[in-house]
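Q: Provided below for reference: sequence and predicted model.
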Amino acid sequence: MDLGLVGKNALVFGAGGGLGGAIASALAREGAVVHLADKDFPAADRNAEAIGQAGGKARALAWDMADLAGIDRHVCAIETHFGPVDVLVNNTGGPPPTPAFGQSPEVWSEYFQMMVLSVIAITDRVLPRMREARWGRIITSTSSGVVAPIANLGMSNALRLSLVGWSKTLAREVGKDGVTANIVLPGRIATQRITFLDEQKAKRENRDAADVARESTASIPLGRYGDPKEYGDTVAFLASERASYITGSVIRVDGGLIPSI
């Protein structure tokens, strides 16, 4: 199936990590020119190099999403040398595991800027050109915790949920301009983040991390953690011409983990 992404300009955040890297690779396989943005430039550069070796077009950017003052500079550089951004994938890192109670206002503010304000500000910067072209994709990766809050991820549950309301509202505002806005929820996808969370839970409960992982996979109807490639392929489809009638949606990629309808 031709997804209609050849030559499209894609900007992917958190692209040095497992999910972001898989998303960038999927878009590049479909012919998009992919800009891999991450605070960890060496990690983004490794993923960009792997994409290039596979025949794709990719470049890494050292970009700290929490730095709101740098947004215009980075986007201007992309627009000047490559043209406007057609596909924006908002994918932020998560806060450390915490209960909802007892976190200081300063910590809440820090992660609100990194995980919410940054997403809104970057989207606002690229949207005018999308609306002018009457084509664009805004895809925001959050967490299954926005549907079924995850224990000891209080800050993540709360902050990511705010992006769901924002994206749904945005979809209604820009749909008539040919721009779609969707949320994608990863379940237990086999990345370093999931390994870290399993290890943290094992420490809290004085258990072996392998036991925690086995217990976790047993709760997933498909009986395994997801492959990052499966997540990336889902995002690539939502970014495509074929997904032009999907907007304002929340797409679960969770192996059936989330118990609610």
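A: Happy to help now that I have it. Numbering: from 1, shown residues only.

Q: contacts and neighbour counts: CA atoms only from here.
A: Noted.

Q: now the longest helix along the chain, how far from the centre of its chain.
A: For the chain, the longest helix by residue count, based on DSSP state H, is helix 154-174. Offset of helix 154-174 from its chain centre (CA atoms, centre = their mean, to the nearest Å): 13 Å.

Q: buried residues of that helix, list them for me.
A: Neighbour counts over helix 154-174 (16 or more other CA atoms under 10 Å) mark 154-161, 163-164, 167-168, 170-171, 174 as buried.

Q: cool, and stretch 172-189?
A: Buried residues in stretch 172-189 (16+ other CA under 10 Å): 174-175, 178-189.

Q: which stretches in the stretch 151-261 of the chain count as helices?
A: Using DSSP state H, counting those that start in this stretch, the helices of the stretch 151-261 of the chain run over 154-174, 192-204, 209-218, 228-239.

Q: could those go into JSON lines alongside distance to Glu106?
A: Formatted as JSON lines, those follow (distance: least, CA to CA, whole Å):
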{"stretch": "helix 154-174", "distance to Glu106": "12"}
{"stretch": "helix 192-204", "distance to Glu106": "23"}
{"stretch": "helix 209-218", "distance to Glu106": "32"}
{"stretch": "helix 228-239", "distance to Glu106": "33"}
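
Q: so which of the ones you listed gets nearest Ala66?
A: helix 154-174 (14.2 Å; CA to CA).

Q: who touches the closest one?
A: With contacts defined as CA atoms under 8 Å, 6 or more residues apart in numbering, helix 154-174 is touched by 94-95, 97-101, 108, 111-112, 115-116, 131, 140, 142-143, 145-146, 149-150, 179-183, 247-250.

Q: let's see it at 6 Å
A: Helix 154-174 has contacts (CA atoms under 6 Å, 6 or more residues apart in numbering) with Thr98, Pro99, Ala100, Thr142, Gly145, Val146, Pro149, Thr180, Ala181, Gly248.

Q: try this one next to it:
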Amino acid sequence: MDLGISGKTALVLGGGGGIGGAVAQVLAEEGADIAIADIDLQAAQRRAEAVKSAGGKALALEWDLSDLSEIDTNVALVEDSLGPVDILVNNTGGPPPSSVLGQGHEVWLSHFQSMVLSVMAITDRVAPSMRSRGWGRIITSTSSGVIAPIPNLGLSNTLRAALLGWSKTLAREIAADGVTCNVTVPGRIRTERVQFLDRSKAEREGKTAEQASAESIASIPMGRYGEPREYASTVAFLASVQAAYITGSVVRADGGLISSI
């Protein structure tokens, strides 16, 4: 299937990491020009080189999402190098494992700024251009914790859930302008983040990381962790021309992990 996004400009936040990197790669294979933003410039550059070596066009950006003052400068760099943003993939790093109780105000504010407010502000920066051109895709990657809160991920469960209400509201505001706005929900995808969470669980419960991973896999009907590329393909479809009538939705790519309807 031709997704119809050849020549479109995609900005992928967290594009140097496992999920973000896979999204960048899959979109590039579909012909999109990719701006890869990451706090780790070397990771962004490695992904950009991978895209270029496969014949794509890519720009690597060092981008600290907690610093809102960087937004105008970085988006302008994307626009000057690749053109106005057609596809925005909001993908932010996760906070450390934590309970909900006992977190200081400064902790909540810090992660709210990097995980939620940054997404809103970057979207505010690129959405007017999408609306004026009559085409755009805004896709926000969250976590299965927004549907079924994950034990000991209190910060993530709470803050990422805010993005669902924001995305649904935004979708109704911009749908008539040809811009869609959707949320994607990963289950347990085989990334460094999931490996870190397995190790953290193992330490808390006095188990080995292998035991913690095996228990996690046992809860997934497919009996395995998802691959980053499988999740990225879901994001890519939502970015496509064919997905033009899908907006305001929450789309799971979780191997059946989340048990609720």
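A: Looks like it arrived, so ask away. Predicted model only: the values in this text are computed from it and were never measured.

Q: pull the most distant pair out of the buried residues of helix 154-174 of structure 1.
A: Gly154 and Val174 (31.1 Å).

Q: in structure 1, which strand is the longest?
A: Identified as the longest strand of structure 1 according to DSSP state E is strand 179-186.

Q: compared with structure 2, how much does that one deviate?
A: After superposition onto structure 2, strand 179-186 of structure 1 sits on average 0.3 Å from its aligned residues (mean CA distance after the TM-score superposition for structure 1).

Q: now, which of the buried residues of stretch 172-189 of structure 1 sits nearest Gly136 of structure 1?
A: Closest to Gly136 of structure 1, out of all of the buried residues of stretch 172-189 of structure 1 and judged by CA to CA, is Val179, at 4.4 Å.

Q: residue in structure 2 matching the closest one?
A: Under the alignment (TM-score structural alignment), Val179 of structure 1 maps onto Val179 of structure 2.

Q: for Val179 of structure 1, give me its contacts.
A: Trp135, Gly136, Arg137.

Q: any idea how far it lies from Leu185 of structure 1?
A: 20 Å (CA to CA, to the nearest Å).

Q: same deal with Glu241 of structure 1?
A: Applying CA to CA to Glu241 of structure 1 and Leu185 of structure 1 gives a distance of 21 Å.

Q: Gly21 of structure 1 too?
A: 16 Å.

Q: tell me the counterpart of Gln113 of structure 1 in structure 2.
A: Under TM-score structural alignment, Gln113 of structure 1 pairs with Gln113 in structure 2.

Q: can you count the residues close to the closest residue in space to Met115 of structure 2 that isn't next to it in sequence?
A: What sits nearest to Met115 of structure 2 in space, not counting adjacent residues and going by CA to CA, 6 or more residues apart in numbering, is Thr92, at 5.8 Å. Look at Thr92 of structure 2: counted by other CA atoms under 10 Å, it has 23 neighbours.

Q: closest to Gly56 of structure 1 out of the contacts of Val179 of structure 1?
A: Arg137 (20.1 Å).

Q: can you name every helix or strand that the helix or strand harbouring the closest one contacts?
A: Assessed by DSSP states H and E, Arg137 of structure 1 sits inside strand 136-141. For strand 136-141 of structure 1, the elements it packs on are strand 87-91, strand 179-186, judged by 3 or more CA pairs under 6 Å, 6 or more residues apart in numbering; DSSP states H and E.

Q: the shortest one vs structure 2 - mean distance after superposition?
A: Right, the one you point to is strand 87-91 of structure 1. Looks like 0.3 Å for strand 87-91 of structure 1 (mean CA distance after the TM-score superposition for structure 1).

Q: okay, the residue nearest the centre of structure 1 and Tyr245 of structure 1: tell me how far apart.
A: In structure 1, the residue lying closest to the centroid (CA atoms, centre = their mean) is Asn91, at 2.7 Å. Using CA to CA, Asn91 of structure 1 is found at 22 Å from Tyr245 of structure 1.
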